[in-house]
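# pasting the sequence and the predicted coordinates here, then a few questions.
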Amino acid sequence: MNSPSLIEPGLDPRWVADIVTRALDEDLGPTPGRDVTTQATVPPSGTGTAHLVARADGVVAGLVVVEEVTRQVAERFGLAPVAVTFTAQDGDAVTRGRVLAALTGPVQVILTAERTLLNLASRASGVATATRAWARELDGTGAQVLDTRKTTPGLRALEKYAVRAGGGTNKRMGLYDVAMVKDNHVVAAGSVAGAIEAVRRMFPDVLIQVEADTTDQAMEALDAGADFLLLDNMPTPVLADTVRRVREREGAPGGPAKIELEATGNLTLDRAREVAGTGVDYLSVGALTHSAPILDLALDLIG
């Protein structure tokens, strides 16, 4: 494989280039920077091959950054580019010891790029691995696992990409694309209806989701015209009853055609199928991004 296939809708190449530049600046100092150990011990003319290897079972993601990291390092040091041959794709399930890519070229470039490419790919692969566990548990239920905005600052695009690679679904990308009316917004606006009305007046193009802790709150939000309900921290019987009541309203005269329902709060993998069985469309899990451990990857120089 010459380059890994992107998980749709992919990553913006400009974003990838920018985050790699920032990460290299952290490691090397301001452009062009320096790697005092590698540049002292490895001649610029030295060439070799290194393997990117999985040290644990999991799902890989973020391989798409590898070529950009090596490209930028070579450019900074005025060295020849590194040729990268991939033997895995983002979204692949891999086992410990699997070679994911071979990097051939100036050893200075390979060693200097090592930590940056591993940091990004290991982080993304950890998110993809955690997501795959949820997606597998929900398989056949009709429900999907969603991410949240609880992402690492600066890495949201990569982490949400990794969720897709793992088989999950992105919710909103930020505060700009979907309105989320929470309790503080209700207090500020005076009521759920007031908050929804204010959003529709100023931003008529966005979907409006409302957070509800109780069945009564969910019905109030439905009456006010919410497009999407976030059912937060409800015990399973309460959640099931709320879903039933919402579904009864769908398609009824004067009622909504379809309301998307999302369960969140206190969700664990061992409860996933139980919660999905209530009929919700989504389970949102902040832990996919805020608590997923990295997938251990290594870059081993072989010659």
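The structure has been received and is ready for your questions.
# every contact and neighbour count from this point should use C-alpha atoms.
Fine.
# what's downstream of the helix or strand hosting Leu117, the next helix or strand?
Secondary structure assigned from DSSP states H and E places Leu117 in helix 107-138. Proceeding N to C from helix 107-138, the next assigned helix or strand is strand 144-146, under DSSP H and E.
# now do the next helix or strand after that following strand: which elements does it pack against?
Beyond strand 144-146 in the direction of the C-terminus, DSSP H and E gives the next helix or strand as helix 156-165. Helices and strands touching helix 156-165, by 3 or more CA pairs under 8 Å, 6 or more residues apart in numbering; DSSP states H and E, are helix 107-138.
# what angle do the helix it packs on and helix 156-165 make?
50 degrees (axes from the mean of the first three to the mean of the last three CA atoms, to 10 degrees).
# and stretch 216-223, what's buried?
217-222 (16 or more other CA atoms under 10 Å).
# give me the most central residue, this protein.
Using CA atoms, centre = their mean, the residue of the chain that lies closest to the mean C-alpha position is Lys160, 2.1 Å off.
# tell me how far the residue nearest to that one when sequence neighbours are not counted lies from Gly10.
Take Lys160 and drop its neighbours on the chain: the residue closest to it by CA to CA, 6 or more residues apart in numbering is Asn170, 6.4 Å away. Separation of Asn170 from Gly10 (CA to CA, to the nearest Å): 12 Å.
# which one of the two is surrounded by more residues?
It is Asn170, of Asn170 and Gly10, that has more neighbours when counted by other CA atoms under 10 Å, with 18 against 15.
# all helices for the stretch 151-300 of the chain, in order.
156-165, 183-189, 192-202, 215-224, 236-249, 272-276, 287-290 (DSSP state H, counting those that start in this stretch).
# adding another structure so you can compare the two:
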Amino acid sequence: MKVDMLFTIKRIVKMSVTQTMNSGVSFRSMAVKPPSHPTYDMKGVIKLALLKIWDQVEWSQKDGDHVQKGLQFGKVSGQAHNIVVAERVVLNFMQRMSGIATLTKTMADAAHPACILETRKTAPGLRLVDKWAVLIGGGRNHRMGLFDMVMIKDNHISIAGGIINAIKSVDQYLEQQNLQMEVEVETRTLEEVDEVLRYTSQTKSSLTRIMLDNMVVPLPNGDVDVSMLKDAVEMINGRFETEASGNVTLETVHKIGQTGVSYISSGALTHSVKALDISLKIDTELALKVGRRTKRA
């Protein structure tokens, strides 16, 4: 039992790493593809997950609709054994995705006119699903992995010996490999923002976005000071996309969104989500009626 469990865990970890490293992993390779607008074929997803072991799935609500406690929004039919075996798999996906979509919708509305993004802080093995749920909730997707966008973060800057050295290294690599992709650099101070702006004004660079990390400062009274973030956005003045990160909550996201920043990223959308309370209940009367007629469940 221990050997089997260890083998399974290794497979899960390997799959999660593959999602980060493998450029072949994308929405384009999914059997049920998410469309560009925030809705998706839940029936198709469930049938895909369950290998079509349920006979029929019907929905009375479209995905993305507002629902309230007690609402019955779907119905499934099939053999009782198949229904109860598949129940937890279905609910796990639905509850997690619905929780992510619900939180995203709330934060996206509050962040306007800025766009809300998730991060790569997703459940291992569920990155495509988690990011899909963000789209459903009206958010935008950040990079899928290490292959579709270059992000120069604090550790890279430390290794390179400075923020300009890090940008130069990326520019040289992309040119040598004949690659074209978006490049984002993390800045933590106004001085770093100024460094980046001066360098890119004098040198051709692949840089497309500047992350303004932890420039939202919590105050003792529970409010936040966004003056540094606002100053940074004004310094950049539309030359690059801007992304605010750090101290983003439901309480602070509206104030952050009013600074003029292009994007607001929040890891909480996927790493701290509260699952929606969804359950499946058997129609006892119908089950007994069918059982008497067929002499089986």
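Cool, the structure landed. Keep in mind that this is a model prediction, so the values were computed, not measured.
# deepest-packed of the helices of the stretch 151-300 of the first structure, please.
helix 156-165 (a mean of 26; mean count of other CA atoms under 10 Å).
# got a list of contacts for it?
If you take CA atoms under 8 Å, 6 or more residues apart in numbering as the criterion, helix 156-165 of the first structure is touched by 7-8, 10-11, 60-62, 90-91, 123-125, 127-128, 131, 147, 149, 151-152, 169-170, 288-289.
# quick one: it to the second structure mean distance?
When the second structure is overlaid, helix 156-165 of the first structure sits 0.6 Å from its aligned residues on average, using mean CA distance after the TM-score superposition for the first structure.
# quick one, longest strand in the second structure?
strand 207-213 (DSSP state E).
# relative to helix 227-236, how tilted is that one?
160 degrees.
# so how far is strand 207-213 of the second structure off the chain centroid?
Taking the mean of its C-alpha atoms, strand 207-213 of the second structure sits 19 Å from the chain's own mean (CA atoms, centre = their mean, to the nearest Å).
# now the helices for the stretch 1-150 of the first structure?
13-28, 36-41, 66-77, 107-138.
# state the distance from the equivalent of Asn184 of the first structure over in the second structure to Arg143 of the second structure.
Using TM-score structural alignment, the partner of Asn184 of the first structure in the second structure is Asn155. According to CA to CA, Asn155 of the second structure stands 18 Å off from Arg143 of the second structure.
# go on, Leu135 of the second structure?
From Leu135 of the second structure to Arg143 of the second structure the distance is 13 Å (CA to CA).
# show me what the residue nearest to Lys160 of the first structure aligns to in the second structure.
By TM-score structural alignment, Asn170 of the first structure lines up with Asn141.
# before we move on, the earlier item: export the helices of the stretch 151-300 of the first structure to JSON lines and tack on distance to Ala74 of the first structure?
Output for these, formatted as JSON lines (distance: least, CA to CA, whole Å):
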{"stretch": "helix 156-165", "distance to Ala74 of the first structure": "23"}
{"stretch": "helix 183-189", "distance to Ala74 of the first structure": "50"}
{"stretch": "helix 192-202", "distance to Ala74 of the first structure": "48"}
{"stretch": "helix 215-224", "distance to Ala74 of the first structure": "55"}
{"stretch": "helix 236-249", "distance to Ala74 of the first structure": "55"}
{"stretch": "helix 272-276", "distance to Ala74 of the first structure": "46"}
{"stretch": "helix 287-290", "distance to Ala74 of the first structure": "31"}
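# who are the neighbours in contact with the closest residue to Ala240 of the first structure other than its chain neighbours?
Once flanking residues are discounted, Ala240 of the first structure sits nearest to Thr278: 4.6 Å by CA to CA, 6+ apart. If you count contacts by CA under 8 Å, 6+ apart, Thr278 of the first structure has them with 236, 239-240, 243.
# ok, those in the second structure: which stay?
Of these, the ones still in contact in the second structure (both residues aligned by TM-score structural alignment, their matches' CA atoms under 8 Å) are 236, 239-240, 243.
# sorry, back to before: Gly105 of the first structure is nearest to which of the helices of the stretch 151-300 of the first structure?
Taking CA to CA, helix 156-165 is the member of the helices of the stretch 151-300 of the first structure nearest to Gly105 of the first structure, at 26.5 Å.
# now the angle from the closest one to helix 13-28?
120 degrees.
# verify the stated contact: Val261 of the second structure with Phe240.
No: applying CA atoms under 8 Å as the test, Val261 of the second structure and Phe240 come out as separate, 10.4 Å apart.
# quick one, which of these two is more surrounded?
Shown here are Val261 of the second structure and Phe240; by other CA under 10 Å, Val261 has more neighbours (25 against 16).
# hang on, the earlier thing: gap between the match of Asn170 of the first structure and Val13 of the second structure?
23 Å.
# same check, this time on Lys153 of the second structure
23 Å.
# for these two, indicate the residue with more neighbours.
Lys153 (17 against 13).
# lovely, talk soon.
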